[in-house]
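Engineer: Fold the following, please.
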Amino acid sequence: MDIQNRISEIYEEIVDIRRDFHKNPELSQQEFRTQKKIEEYLNLWGIENFRCAETGVVGIIRGRQAGTTVGLRGDIDALPINEKSNASYCSINPGAMHACGHDAHTSILLGVGKIMKEVADSDESFFGNVKLFFQPAEETIGGGKRMVEEGCMINPDVDYMLGLHVMPYIDAGKVELKYGKLNASTDTIKIKINGKSAHGAYPDKGTDAIVIAGNIITSLQTIVSRNISPLNSVVISLGKITGGVKDNVISDEVEMSGTLRALDDDTRNFVKKRIEDMVTNTAAAYGGTAYVNFSEGYQALINNDEVVDVIKENAEKILGRENIVFKEFPSLGAEDFSYFSDVAKGAFFHLGCGDSKNGIDSPIHTECFDIDEKCLKIGIQLQVENILTLLNK
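Structural biologist: Next up is the predicted model:
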């Protein structure tokens, strides 16, 4: 079959699907209509599927003979934002909006599934399998982890993983690639400081937890500036602090919380140890005690060079070398595609969805975000070619 021509033929159908998802956004762990619509399309096209992670869906396209298995992930949840748009497909659900492009990701993945099913049915030499992961709750609890824990990467076992994210700062028709480190790991930091209460007029009778907190805050800033190489990016941000009961009472308790971002596990673990040491020892130096608790978030996303090479070669073939942008620095933002790529060789890339000349350039996570819909066709073309290349490996 002429794959490129077939993608052009289904393009309008995919646009309609995207607009329907955009008009009916659902927040994380509430993607029930979205799940049902995905299942309807997969069933219509004869694609085997089952539910996963409560509101997610896994589709499987099986080749006629065993071989490589390639997985693709598309996230499906929306954000708690009120959309500001005059488009006919503007959100009809107050307080919910596809402001991160997950409607586009879902539609691209459906388009890829439709094309790959037709390829598998028409080609007797089609070896291997394609697995489609429609992932819920990317914006909150990390639905990727739940899907992997529930076995989405096995039976058949996934050998390669592909993922993408639309980006409005890149015009449609371009892609952004990155070898190696792409996104940071995330950990929530919670610090509890205990002192001793006293009257504010007699501070020597107490142990001031607020003073201890101030010194801990100052000390933690030196980890990045003095314990980590300037060439290695780390973020320690404390965003919340509470303590004290009255303006003339020495505080006996302070709680602080924040986030730690790192780009590899060695750095991540080293910084955690330094935070623990500084918090404990600083509190002790001022006569108090303090404890640190870390809640582990997403893993660092590190692209596999072999898979990036495949994406690069196909992007050059489809879009031209001049339309490939290489991301210079990794992002300290999080991306739970890392749970999939920790299990199989994987790569994640950015698909241009902007149109700067016509004002389609609002950042993701904003109330005016939209896409140049021709990115849907490009995304399907790239992912189909990437799958075929990896299956042939």
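
Engineer: Please make it C-alpha for all contacts and neighbour counts, starting now.
Structural biologist: OK.

Engineer: tell me which residues of stretch 28-39 are tucked away?
Structural biologist: Ser28, Gln29, Gln30, Glu31, Phe32, Thr34, Gln35, Ile38, Glu39 (16 or more other CA atoms under 10 Å).

Engineer: out of everything not next to it in sequence, what's closest to the residue nearest the centre of the chain?
Structural biologist: Nearest to the geometric centre of the chain sits Glu335, at 2.5 Å (CA atoms, centre = their mean). Setting aside the residues directly before and after it, Glu335 is nearest to Asn183 in space (CA to CA, 6 or more residues apart in numbering), at 6.4 Å.

Engineer: quick one, what contacts Ile318?
Structural biologist: If you count contacts by CA atoms under 8 Å, 6 or more residues apart in numbering, Ile318 has them with Gln381, Leu382.

Engineer: re earlier: may I ask you to confirm that the residue nearest to the centre of the chain is in contact with Gly297?
Structural biologist: No - taking CA atoms under 8 Å as the definition, Glu335 is not a contact partner of Gly297, at 10.1 Å.

Engineer: Now name the helix or strand holding Met167.
Structural biologist: strand 160-171 (DSSP states H and E).

Engineer: Let's compare: structure for the following, please.
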Amino acid sequence: MDVNSMVAGYHDLLVQIRRDLHRIPEVGYTEEKTSAYVAAYLEKEGLLVTTGIARYGVVGLLKSGRPGPTLLIRADMDALPIQEETGHDFASTHSGVMHACGHDAHMAMALVTATVMNKIKDRFCGNIKFVFQPAEEGPGGAAPMIQAGVLENPGVDYALACHIWPTIPEGSIGVRSGAMMAAMFRFDITIKGKGGHGAMPHQCVDALEVGCQVVGALQRIVSRHMDPLNPSVVTVGQFRAGRAFNVIPETATLSGTARTFDRTVWKSWPNRIETVVKGVCESMGAGYDITFEQGYPPTINDGNMSKIVAKAAANLVGPDRVLEPPPSMGGEDMAFFLEKVPGCFFCVGAGNSAFAGIHNPRFDFNEQVMKNGVATFCQAALDLLTQA
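Structural biologist: The predicted structure is shown next:
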């Protein structure tokens, strides 16, 4: 029986799992109910299950019983602090929390992949590690799981993960070699001026005005210091200053993010940003404090693994439905796994004008697309783990 035929019979199970998990969303590092559900399912399937990794991480090990490589299939478990507005009868039962980024679907696809591959384990060699990771939305559970040893015993040779992707059409699979998602970086700045009466600016150091100059100067890092053929973004998303219309504020606080696909640029952000902030503040007589948080590295797909996934997908959905999505400036902590082993982070097309996009209180998708993710996982696993 071919993979599409095998997976077709699991549609109802996929939907049930997705909806079960959709009802109990939990933000990063609180995934107690979610991890218990995942562990119970994997144990029922007879996999060797380990729980409590990086707090709530779960690993299910499927052994074929024959020597061979080990493939890691990863799904993220956490939800977002968003109040759901879909009106579904399976909507979130946790106030203010929602699976608005498809992680419920990612878990459902990985769990059903475990079921399918368990039933046909006589058709491949080696092992499959199903890794369910907490806190992808932040602060990041991939690195702690790696530190806890999920890439060992047995050692992982390949890694796969997928994401529901509303920007490519339903029924398609998106595969991109090389840079897929950007490296993330956060900065927080406090401008220290001298407050006073709004009618007497000459007696003050206006922290609000200094902050405005800092925002403008930060934009020129990208426009005048970066190679225009190497995309980068600096965004100031928060700016707070002042409490009264006629008072010059003494302090201003700014927070923002910087994104790039280049690891060297990613590492250079602290020096670049502080040089700008220091120069502006000194020229205007202000002081400053600045802190940096280096987020996820760039998500880089291995070229050979991307070819394997694209070929597997083409056999399932047709070559005309295997697309190359543009790289995204969003961040993804699957990047940490891809730094360690060759792998591919692919997209399950869910584009449909009837549904809102990710990180939206009305986010949704056609549940039929999940079977494409499961089939791609299964076919790629067979191609990787079947000895010639």
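
Engineer: Next, format the buried residues of stretch 28-39 of structure 1 as a markdown table and append distance to Gly163 of structure 1 and secondary structure.
Structural biologist: Output for these, formatted as a markdown table (distance: CA to CA, whole Å; DSSP: H, G, I helix; E, B strand; the rest coil):
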| residue | distance to Gly163 of structure 1 | secondary structure |
| --- | --- | --- |
| Ser28 | 19 | coil |
| Gln29 | 21 | coil |
| Gln30 | 22 | coil |
| Glu31 | 20 | coil |
| Phe32 | 23 | helix |
| Thr34 | 19 | helix |
| Gln35 | 19 | helix |
| Ile38 | 18 | helix |
| Glu39 | 20 | helix |
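
Engineer: got these as a markdown table, with distance to Ile7 of structure 1 columns?
Structural biologist: Formatted as a markdown table, the buried residues of stretch 28-39 of structure 1 follow (distance: CA to CA, whole Å):
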| residue | distance to Ile7 of structure 1 |
| --- | --- |
| Ser28 | 30 |
| Gln29 | 31 |
| Gln30 | 31 |
| Glu31 | 27 |
| Phe32 | 28 |
| Thr34 | 23 |
| Gln35 | 24 |
| Ile38 | 19 |
| Glu39 | 21 |
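
Engineer: quick one: which of the residues you listed is nearest Ile250 of structure 1?
Structural biologist: Nearest to Ile250 of structure 1 among the buried residues of stretch 28-39 of structure 1: Ser28, at 42.3 Å, using CA to CA.

Engineer: how much space is there between the closest one and Gly297 of structure 1?
Structural biologist: 16 Å (CA to CA, to the nearest Å).

Engineer: cool, Asp75 of structure 1 as well?
Structural biologist: On the measure of CA to CA, Asp75 of structure 1 and Gly297 of structure 1 end up 17 Å apart.

Engineer: who's more crowded, those two?
Structural biologist: Neighbours per residue (other CA atoms under 10 Å) separate Asp75 of structure 1 from Gly297, with Asp75 holding more: 28 against 18.

Engineer: Break down structure 2 into its helices, ranges please.
Structural biologist: With DSSP state H as the criterion, structure 2 has helices at 3-8, 11-23, 32-44, 103-119, 142-147, 207-225, 263-284, 303-317, 334-340, 370-385.

Engineer: tell me, how many neighbours does the residue nearest to Ala241 of structure 2 when sequence neighbours are not counted end up with?
Structural biologist: Take Ala241 of structure 2 and drop its neighbours on the chain: the residue closest to it by CA to CA, 6+ apart is Ala252, 4.5 Å away. Neighbours of Ala252 of structure 2 under the rule other CA under 10 Å: 22.

Engineer: Looking for the alignment partner of Ala252 of structure 2 in structure 1.
Structural biologist: By TM-score structural alignment, Ala252 of structure 2 lines up with Val254 in structure 1.

Engineer: how near is its match to Asn24 of structure 1?
Structural biologist: The gap separating Val254 of structure 1 from Asn24 of structure 1 is 43 Å, by CA to CA.

Engineer: returning to that earlier point: helices or strands up against the strand holding Met167 of structure 1?
Structural biologist: strand 65-75, helix 102-122, strand 345-354 (3 or more CA pairs under 8 Å, 6 or more residues apart in numbering; DSSP states H and E).

Engineer: Touching it from outside, list them.
Structural biologist: So strand 160-171 of structure 1 is contacted by 69-74, 101, 104-105, 176, 307, 337, 340-341, 344-356, 360-364, 371, 383, 390 (CA under 8 Å, 6+ apart).

Engineer: Thr70 of structure 2 contacts Leu151, correct?
Structural biologist: No - between Thr70 of structure 2 and Leu151 there is no contact under CA under 8 Å: 9.4 Å.

Engineer: Which of these two has more residues huddled nearby?
Structural biologist: A side-by-side neighbour count of Thr70 of structure 2 and Leu151, using other CA under 10 Å, places Thr70 first with 26 against 22.

Engineer: tell me the contacts of that one?
Structural biologist: Contacts of Thr70 of structure 2 (CA under 8 Å, 6+ apart): Gly126, Asn127, Ile128, Lys129, Pro154, Gly155, Val156, Asp157, Tyr158, Leu385.

Engineer: again, 10 Å this time
Structural biologist: Applying CA atoms under 10 Å, 6 or more residues apart in numbering, we find Thr70 of structure 2 in contact with 61-63, 125-129, 151-159, 381, 384-385.

Engineer: Gly331 of structure 2 now?
Structural biologist: 136-137, 180-185, 259-261, 295-299.

Engineer: That one maps to what in structure 1?
Structural biologist: That one, Gly331 of structure 2, aligns with Ala334 by TM-score structural alignment.

Engineer: repeat for Ala207 of structure 2
Structural biologist: By TM-score structural alignment, Ala207 of structure 2 lines up with Ala209.

Engineer: before we move on, what about Val369 of structure 2?
Structural biologist: Per TM-score structural alignment, Val369 of structure 2 is aligned with Cys375.
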